[in-house]
Structure formats: structure tokens, C-alpha cells
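Colleague: here you go, sequence then predicted model.
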Amino acid sequence: MTLNPNSKIYIAGHRGMVGSAIWRALEANGYSNLIGKTSGELDLRNQKAVADYFRTEKPEVVIDAAARVGGILANNTYPYQFLMENLQIQNNLIDSSLKADVQKFIFLGSSCIYPKLAPQPLKEEYLLTGPLEPTNEWYAVAKITGVKACEAIRKQFGKDYISLMPTNLYGPFDNFDLKTSHVLPAMIRKFHDAKIKSEQLGARVPELVDGVELWGSGTPMREFLFVEDLADAVVFALENEFTDNLYNVGTGVDLTIKELAELIQKTVGHTGEIHWDSSKPDGTPRKLMDVSKMEQAGWKAKVGLEVGIRRTYEWFLENIETFKEVKI
């Protein structure tokens, strides 16, 4: 389909980190007919409510940026919610889109859909070729189901439904709750809190400088994508017709968790020690995305990690009294 500035675009999860970034990117590109509902206004787990909303609003395009998300601790603690609620949300959105004759649908997933020990970098064809990482398999199984549902619709009904699989995301409006956040925002929060505590204690005395304890060994390697780059990729996918159903979205560059910690520590200005708790799980040893398909399609990430972390920390400081903490 051909989009125009007045095309009606529904963004599920438009208040979250990803959804709000997509909303801002679409507005910046001249799209003026954007619609969204908060979770209080529309419970995406409710099949009838979602179907009724689609029949009333009749969106032309749907972007699924809604999900229950969290880090290793949250996934391990609430496996049923991570499986069931994500299935409910995405199934209702995908099925209602099909029945409402939505012509273009973008499903957003995660690099965790790929097998734990898949060859690196991760190619799209590695999907379903091996066991998943146990600490987040519940979320991964749900997202794999969404990918396959969109693929089935594309195959059976010929609609332009595609899946974009971003690597680890971070940026403004991230979740900084230490119980449910991902590794990068959790580190920002930990280093910032330790820095403030040290200043309050009187950091002139070296032994009063507060250290930071981090999970694992620091040796796993991870790739990180600034959320505004993902939003840019979504706009690109809306404005272009892709030949396949599944595309990785990332930078194609990774670093160790230890290197990430040191970069965040430097950005925040914390001067204490870093203590690694090797009794805690590391997760997947490496998770680097092969992004050649997106690059061949004409899109490439623009924001470097150091710049992205600085911009994220600046947002954190500006919103420190009100930033989102997710309660489960």
C-alpha cells in the first residue's frame, strides 16, 4: 500500500519507550493521523475490546509495540505472565488487523527469539533451529508465535505483514526499575544511585565511595540499539515494501557487559569499584545480530553507543522524579 500524511496509523503501546519513539518519528516525517490508547483505555489482552476498537477506528496501518517486557529477573520470576500476556496482546492485535482488513502490519519482537547457541552473528534463518535461552524462553516463545502468525497471514492472504526483530533497546522513556529493567538502564540507575550516595556520604574519604554490584561475570557480549534508530527503521519499513517477512534490526556491533559497565560508569561519573557477582546468571554468551538484510533493503543504524548512552542519561536526569518504574 502507499502511505500518505493522512493515513490512519494505530500504534499499540504508544506510551512506552518504543511506541513513543515511533510516534515522534512518524510525526517528524509528516504523518498526522496517528491513534493510540493507553492500557487503561484499551486492555489489549481483551479480545472483544480490541476487535471492537478496530471495527470502530478502522486503522489502515498497525504497529505492534505493545508487550510485557523485562530483564532476566522478571522473566525468571513471572514466566506465565511473560508467555500468556504477550500471546494475548499480539494475537488480539494480529487477528483483529486481519479481520478489519488492515493492509500493513509491523510486528516488533526481540533477538531472544533465536537459539541460545546459534552461530554468530544471528541470521534470520536461524529461527527455530535450536533450544532457546532458558531465562527468557517464555517471552521468546510468545514472540516467535507472533512472527509465525504474521508470516502465515502474508503467505495465506498476501497482506504486507512483516516482523522486525530489534537487538537490545535503550533510550528515553526506558524502564529504570531495578527489579524489572534490562541491563543498560539498570546499570545507569545503579551507577547514578551509587554516585549520589557517595556524594552524600562525603566522597572525600575513599572508603566511603560506594561501589556497584553487577550480575554475572561481565564476559557475555551484547549489542545495543538506540530506540530512535528502531523508530527510524519502522518508518522506513512503512514507506517501503519488503520482499521477506522477517528482518533483524541492530547495529551489527557488540561489546562485553564489562565494557558496557565501564562506559556507563564513565558517562554517569561514578568513581567507585565494580563488583561482579558470578553466582548470578550470565544469560546467552553472545547475541550479535546479522543486519545485512536491512542494510540491503536500504536502512542502517545511525546513533553510536556512547552518544546514545549520554542522551539516555540526560533524559534520566531530566525525568528523575517521574521516570517509569514497572510494577508487576
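Modeller: That came in fine, so what should we check first?

Colleague: CA only for contacts and neighbour counts going forward, please
Modeller: Noted.

Colleague: confirm residue 87 sits in a strand?
Modeller: No. Applying DSSP: H, G, I helix; E, B strand; the rest coil, one finds residue 87 to be helix, outside a strand.

Colleague: name the nearest residue to it, ignoring sequence neighbours.
Modeller: Using CA to CA, 6 or more residues apart in numbering and skipping the chain neighbours, the partner closest in space to residue 87 is residue 142 (5.3 Å).

Colleague: sec struct for the one you found, please.
Modeller: helix.

Colleague: count of neighbours near it?
Modeller: The local packing of residue 142 (other CA atoms under 10 Å) involves 22 other residues.

Colleague: equivalent analysis for residue 246, please.
Modeller: The burial count assigned to residue 246 is 22, neighbours taken as other CA under 10 Å.

Colleague: tell me if I'm right that it and residue 162 touch.
Modeller: Yes. Contact criterion CA atoms under 8 Å: residue 246 and residue 162 qualify, at 6.1 Å.

Colleague: before we go on, here's another structure to hold up against the first:
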Amino acid sequence: MEKILVTGGTGLVGKALEEVTKTEKQINEVWYFAGSKDGDLTNLEETEALFQRIKPTCVIHLAAMVGGLFHNMNNNLDFLRENMKINDNVLHTAYKSNCSKVVSCLSTCIFPDKTTYPIDETMVHNGPPHPSNYGYSYAKRMIDIANQAYHDKYGCKFTSVVPCNIFGPYDNYKPEVSHVIPGMIHRMHKLINSDTDISESEKVFTVFGSGKPLRQFIYSLDLARLIMWVLRSYESVQPIILSVDEAQEVSIYQVAESIAKAFNFKGKIVCDTTKADGQYKKTASNAKLRSLLPDFKFSDFEKSIKSSVDWYIENYENARK
């Protein structure tokens, strides 16, 4: 019997995994979704206690201190220190607990700021990341180094996935820490429901920055299915990018348009160019994934945005905002 511990199990990706296990869980699997209430993973003793309670045979490591562009820019030291603690505690405790496999979740922001595109798995350590989030990026990069080191010294099957930008139900909508899509969803909902004398057609939604940066976005349920495949079938310690195809890249302004369409927003969309854009693009190649799983079908972006908006509206009182 496989006992699979999911750290960060109550967050965006953890909830997506929980949803996917309802229909795609194998008969020999038991899944445990651990959140912050189950233990402080920056604390080694609490991490060890969590593993002792669950006795996992495998781990999907999602737990991290995360935030959007502006939160990262102002807190790089905190992002570095907290995530280094979490990652070291989880990986070392998994090793001591004889876990047969650990799949850790990284991010495309770990790649070098100055690079050629598309980026692929061989380019992670080719230069410094973008200065806006170097603390988080370096902490995540070190998971790849640790995976290699645990494999070299102990033969551990620790690996990592590198998703592009994730969105979906159960995201974090707090303005100071949210990523671009949940941040826009929260602000659009607030604008539409604001108690003013301005007609809906006169309301103005503001995109932070120029709206020109390009991003690839993956729906959380798609990512959950791919992580499940990695756990069961991917045998390398080398990282693998889990991203939509390059042709599915969209601008931040296009994201705002899709969210406006999902809300049936009739007002105007403007860009505040006094706000920072962050990295202009970080186009990722999913060629490695496609070579191993050529027939995987990603969800339609606009339909996924609509599902995410509908979930937020329906769960507004309990959403993280």
C-alpha cells in the first residue's frame, strides 16, 4: 500500500490533487493532504512528527512560502530563509523515513533572467534569476541540487516538477500575496460589486504594469493529473517542466480580457505603466513532457478562467482573500 503525503495539501495544487484523486486514485494508494495546521514545516521537530504520524511511503512536496510579484520584491530574504528551512526539513525527513519517492514542485521563475527562449530543464542553473524574486528562486533551485545530492549519496529517488504559472479553484486571492490571475479575479469582483453611482459601463479595471509581459498558464487540475503521472511513472531525478505548449502563451492584458469576459464586465480596461512589469517573458519548452506523454490534452484557457471565476463567486465567503 502506498501512503502519499502531500505537503501544502490545502493550497491551490493540493486541492486540485485531492479533486483528481476522487476519480483517478489507484486501489493501492492512500492520500494524506497536510496543511499548516498539521505542522510547521519550518520546524524540524514538527516535520518529523508529521511524518511519524502518517508514515508516508511517498511525498508530493508543495508546501512553500509564496507570493506575487510585489510581495516577492519586498521580502526576498524571508522567501529565501523560510523556503530553505521547509525544503531541507521535508527532504531530509523523507530520506530518514525511507520514502521511496519525493516529487517537489518548483517554478519557472527559477530560470535565469538573461537567457534564450524557450527555456528547458538543462538551463536552470545557467545564470541568476530575475532580481524581483531571487530569494524564492534560489531556494527552489536548491531543491534540484538537493535531489541530485540525495541520489548521489543515498540513491534516493527525489525529483522535481517545474510548472508554468498555475491558476484555478482554491487559489490565494489576498491582494498583497496573490499571483496575477487570482489577484485580477479578486479586484474585478470587488470593482463589479462596488457600491457606487458609476454605471457598469463607466467602471475602469486597472492592469498593473504595461500588460505586455507574456506568460504560460496551466489549470490546476491539469497540473494535478501531470504530477500524479510523475509520481507513478517518471523515474528520473532530473527536473521536468510541466507546462502548456508555447503556442498557448498569452499577455497579461489578454488575461485581463479573459477575466473580464468571464465576469461579463462591460467597463474599460486600462494599464498602469507606473507599476513594475517583472520579467517580460519566461517561455518554457514542454518538449520533454511531450516526448514522454504526447497525447496529454490541456484544458482550454478561457473555459478554465470561467471555471475559476465561477468558483470564486460561488465560494466568495470562504475563499482566501
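Modeller: Received, thanks. Everything numeric here is computed off the predicted structure, so don't read it as measured data.

Colleague: coming back round to it: next up, the contacts around the equivalent of the residue nearest to residue 87 of structure 1 over in structure 2.
Modeller: In structure 2, the residue matched to residue 142 of structure 1 (TM-score structural alignment) is residue 139. Contact analysis of residue 139 of structure 2 by CA atoms under 8 Å, 6 or more residues apart in numbering lists 79-81, 83-84.

Colleague: residue 222 of structure 1: neighbouring residues, count only.
Modeller: By other CA under 10 Å, the burial measure for residue 222 of structure 1, its neighbour count, is 20.

Colleague: what's the counterpart of it in structure 2?
Modeller: Under the alignment (TM-score structural alignment), residue 222 of structure 1 pairs with residue 215 of structure 2.

Colleague: residue 309 of structure 1 -> structure 2?
Modeller: Checking TM-score structural alignment: residue 309 of structure 1 goes with residue 305.

Colleague: nearest spatial neighbour of that match, chain-adjacent residues omitted?
Modeller: Once flanking residues are discounted, residue 305 of structure 2 sits nearest to residue 259: 6.5 Å by CA to CA, 6+ apart.

Colleague: from residue 288 of structure 1, how far off is residue 246 of structure 1?
Modeller: Distance, residue 246 of structure 1 to residue 288 of structure 1, using CA to CA, to the nearest Å: 16 Å.

Colleague: let's verify the match of residue 309 of structure 1: helix, strand, or coil?
Modeller: Note that with three-state DSSP, the state of residue 305 of structure 2 is helix.

Colleague: those helices in structure 2, which residues are they?
Modeller: In structure 2, the segments counted as helices under DSSP state H are 12-24, 44-54, 69-74, 76-96, 134-154, 180-192, 220-233, 252-263, 287-292, 301-314.

Colleague: follow-up on the earlier one: so what sits against both of residue 246 and residue 162 of structure 1?
Modeller: With CA under 8 Å, 6+ apart, residue 246 of structure 1 and residue 162 have common neighbours residue 147.

Colleague: what do we get in structure 2 for residue 13 of structure 1?
Modeller: In structure 2, residue 13 of structure 1 lands on residue 8 (TM-score structural alignment).

Colleague: do the same with residue 270 of structure 1
Modeller: Checking TM-score structural alignment: residue 270 of structure 1 goes with residue 265.

Colleague: about what we covered before: ok, so what distance separates the residue nearest to residue 87 of structure 1 from residue 78 of structure 1?
Modeller: Distance, residue 142 of structure 1 to residue 78 of structure 1, using CA to CA: 14 Å.

Colleague: wait, isn't the match of residue 222 of structure 1 in contact with residue 281?
Modeller: Yes. Between residue 215 of structure 2 and residue 281 there is a contact under CA under 8 Å: 6.2 Å.

Colleague: hmm, back to that, enumerate every residue touching the match of residue 13 of structure 1.
Modeller: Going by CA under 8 Å, 6+ apart, residue 8 of structure 2 touches 14, 33-36, 61-64.

Colleague: and the residues you listed, which two are the farthest apart?
Modeller: The span of the contacts of residue 8 of structure 2, defined through CA to CA, is set by 33 and 64 at 14.4 Å.

Colleague: give me the distance between residue 194 of structure 1 and residue 173 of structure 1.
Modeller: To residue 173 of structure 1, residue 194 of structure 1 is 21 Å away according to CA to CA.

Colleague: just to revisit the earlier point, any idea how far residue 91 of structure 1 is from the residue nearest to residue 87 of structure 1?
Modeller: Distance from residue 142 of structure 1 to residue 91 of structure 1, by CA to CA: 10 Å.

Colleague: what about residue 298 of structure 1, how many neighbours?
Modeller: Residues near residue 298 of structure 1, counting by other CA under 10 Å, number 12.

Colleague: please apply the same query to residue 256 of structure 2.
Modeller: Residue 256 of structure 2 has 22 neighbours, counted by other CA under 10 Å.

Colleague: any idea how far the aligned partner of it in structure 1 is from residue 282 of structure 1?
Modeller: Mapped onto structure 1 by TM-score structural alignment, residue 256 of structure 2 lines up with residue 261. Distance, residue 261 of structure 1 to residue 282 of structure 1, using CA to CA: 14 Å.

Colleague: likewise for residue 224 of structure 1?
Modeller: From residue 224 of structure 1 across to residue 282 of structure 1, the span is 16 Å (CA to CA).

Colleague: same drill for these two, tell me which one is more crowded.
Modeller: residue 224 (24 against 19).

Colleague: isn't the more buried one right next to residue 252, touching?
Modeller: No. The pair residue 224 of structure 1 / residue 252 is not scored as a contact, 9.1 Å apart, by CA under 8 Å.
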